[in-house]
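**Student:** Okay, sequence plus prediction incoming.
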Amino acid sequence: MSGRPGQTWYEVNADNVANSNRFLRAFWAALRHYLGPYAWLFQPYKNGENKIVRFGRVSFSESTVVEFGISYDRRGVIDQLWCRPETDDESLREGVSESVENARRILHHPRSEWYTVEISVFPHVEMANYTADYIKLTGLTSGAVALSLNIPGYDRIDRQTQFYNTAAPILDALSVFTNCSYQYCTTSGHEEFSEEPNVRWCPPDWLDDFPLMRGRLSISSSQLRYLDQLTIESSDSSAVHAARLFHQAIKLDNEGSLTMKDAARMLYLSALEAASAPEQNPNKCVECGQSIYSIRKRVRDVTSRYLGEAAEKIIDQAYRARSGYLHTGNVLGKTDLRAGAGPQLDPSAQSGCIRPAGLDNTINVREFISYILRKIAIDQRSGTASHQS
């Protein structure tokens, strides 16, 4: 195949997007093994007309810089890999060629290793111990937990990268399962909780506060299975997307400022909106052909399904306020009502009065929505979730 001067092309012929990315991971690992450490100048660019994706430049030394990219017939599926050294270096081209061959050999044979990091839990509640085939949660002192994942990869750097890519949705799911937020510890060396794993299971239908069993943060057996599957299966489900928004919301909520609580409430409701998204394409308008989305109805329906009419009314009221906040900047708490001050009127408000800052608490919204998200996550895994469009 012809290309720019100095380009060398290597056949890959991947059959899907997932295997294309596995090949790239294997190739970058083989390249590190053959040519040593390198640094990226990441400058991605896609030329749809010529069906080429350019990744950027790799620097092996001050004098050795190589541009890499791929060609494709189907979007996201590699046909050929190409490289273009900035200087004519035959040994470098041989190294790339050898790395392509090595990537083909190791593509379906990644090596798995356990990788562990310490995670800070907020609020500082100590967690019970859990273990499954691909994940371990070990409670530590000072409100921390050790997260261990059995990660397949092609070298140390690849496994480390895959660990953090995998850990992100797991921590998001844990946030939904426990109403806590999680972030990587800045210090290490916490003592482990000495108890056998998998002896404290929280009931699946808890709603208020945190799932504590004999003083320890706990999850259910079905939630542990969910986390274990999430470790080995990349998921693009609505439950995973919703958990990411929920985790962001609870981090803002934990900051405590009134401004952040308004923003947190919006993210909680956006998480519920994401979780209620139809799994199939929505209906089309017969006149204009555009997709028909009844987002507010979806949110009301999913709330009613899992929590009933009373919760539906509370969430619907919050959802209406969310629209004003996002589209007109209409914050919920508009005045600082000091002790001894009296109420004032606001004809645009449902109550007819200006709502003092801090009057709207996020707790009910958070706890109702986390309950629904927990149910949807497990239902999706078991194939029982049913969303209306």
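**Tutor:** Perfect, thanks for sending it. Computed from a predicted model, the values in this text were never measured in an experiment. Residues are numbered from 1 along each chain as shown.
**Student:** C-alpha only now, for contacts and for neighbours.
**Tutor:** OK.
**Student:** Surely residue 347 is within a strand?
**Tutor:** No - under DSSP: H, G, I helix; E, B strand; the rest coil, residue 347 falls outside any strand and is assigned coil.
**Student:** let's bring in a second model and compare:
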Amino acid sequence: MPIGKKFVEIRLVLDAFDQVDCEYVFALRSKILMDSLSVWTNCAFYQTGIESGVPHVDDLCRNIFFDQIDWLEDHPIMSGKLCLSTDQLSYGNSIVAGSIGQGERLARAAQLFHEARIMLLSAPHLHNDTAAALLISALEVVSLIDEPPKNCASCGQPIYKISRRVADLGVRHLGAGAKWIFDRHYKRRSSYLHRGVPHAAQPYTGSAIPQLDPQGIEGCALPTPVGAPMNLMEFTSCIIRAEMRSEVAARSLAAP
């Protein structure tokens, strides 16, 4: 529940054996919940404990939901406060109840997204490539399928086609016009992780001087601010939110 411009109060009703067990369960489930909140709002969340001087949650209106489920940019804000949709509330309740744990596919993807979001907010120009790698990895986790991969006819090794899965995931949620974005970011991640090639590494001192770089994007050396993967961040959270909605719907159909 939002209780100010910078604070969100989380209260959980948990089953536990004793106080120690309760604190452990709270720490575990609140972490999953904060990761999901990051996906739902495009914000980063940190556990701060009890803060004095902020409104109490009971003093604010309840059950104000954000109904624009296909939003992409910025944050889901109503009346100056972050809001959630009804399906996100349902997903959050499943986290609190323990039905969705940290090993769940979308929970793992949300954790990677949250880590990337924290990096981009804490030191925007220092972790662009690492954050982008985490975002692509989050999409890779979302795209995981249960069926075993096919084997190569020549060598017998599994064929995973991960890059295609990530691109197909993006196309399924954002349309065919988005395919090149995911293809490009996947290649950049591979170049960064396996060859140490950053996307944008030129220092920025207040003005940008165009320079050629055979190893750079389209032959140009790019200043670090240009390398911030903001569109990828927004696309990734949008896709994970859509997958979470689908999971909530599937759970509702499966419920007796």
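**Tutor:** Cool, the structure landed. Everything numeric in this text was worked out from a predicted model, so none of it was measured.
**Student:** Now the TM-score, please.
**Tutor:** Laid over one another, the chains give 0.89 as their TM-score (TM-score structural alignment, normalised by the length of the second structure), with 247 aligned residues with a Cα RMSD of 2.0 Å.
**Student:** and the next element down the chain from the longest strand along the first structure?
**Tutor:** The residue-count maximum for a strand in the first structure (DSSP state E) belongs to strand 111-122. Counting by DSSP states H and E, the next helix or strand C-terminal to strand 111-122 of the first structure is strand 130-131.
**Student:** What residue, apart from its backbone neighbours, is nearest residue 41 of the second structure spatially?
**Tutor:** Sequence neighbours aside, residue 75 is the residue nearest to residue 41 of the second structure in space, at 5.3 Å (criterion: Cα to Cα, 6 or more residues apart in numbering).
**Student:** For the longest strand of the first structure, give the aligned segment of the second structure as residue numbers.
**Tutor:** Across the second structure, nothing matches strand 111-122 of the first structure (TM-score structural alignment).
**Student:** Helix or strand: which one has the counterpart of residue 270 of the first structure in the second structure?
**Tutor:** For residue 270 of the first structure, the aligned position in the second structure is residue 137, judged by TM-score structural alignment. Assigned by DSSP H and E, residue 137 of the second structure falls within helix 128-142.
**Student:** Now tell me what touches that helix from outside.
**Tutor:** Residues from elsewhere that reach helix 128-142 of the second structure, judged by Cα atoms under 8 Å, 6 or more residues apart in numbering: 105-106, 108-110, 112-113, 115-117, 119-120, 162, 165-166, 169, 185-186, 189, 192, 198-199, 224, 227-229, 232-233, 236, 240, 243.
**Student:** What sits closest to the residue positioned nearest the centre of the second structure if chain neighbours are left out?
**Tutor:** Geometric centre of the second structure, nearest residue: residue 113, 2.8 Å, by Cα atoms, centre = their mean. Excluding the flanking residues, the one nearest residue 113 of the second structure by Cα to Cα, 6+ apart is residue 135, at 5.7 Å.
**Student:** try residue 100 of the first structure
**Tutor:** The nearest residue in space to residue 100 of the first structure (Cα to Cα, 6+ apart) is residue 27, at 5.9 Å.
**Student:** where's that neighbour relative to residue 193 of the first structure, distance?
**Tutor:** 41 Å (Cα to Cα, to the nearest Å).
**Student:** more neighbours, those two?
**Tutor:** residue 27 (23 against 16; other Cα atoms under 10 Å).
**Student:** Is the equivalent of the residue nearest to residue 41 of the second structure over in the first structure in a helix, a strand, or coil?
**Tutor:** In the first structure, the residue matched to residue 75 of the second structure (TM-score structural alignment) is residue 210. Put simply, residue 210 of the first structure is coil when judged by three-state DSSP.
**Student:** Would you map the strands across the stretch 151-256 of the second structure?
**Tutor:** Assigned by DSSP state E, counting those that start in this stretch, the stretch 151-256 of the second structure shows strands spanning 158-159, 211-217, 220-221.
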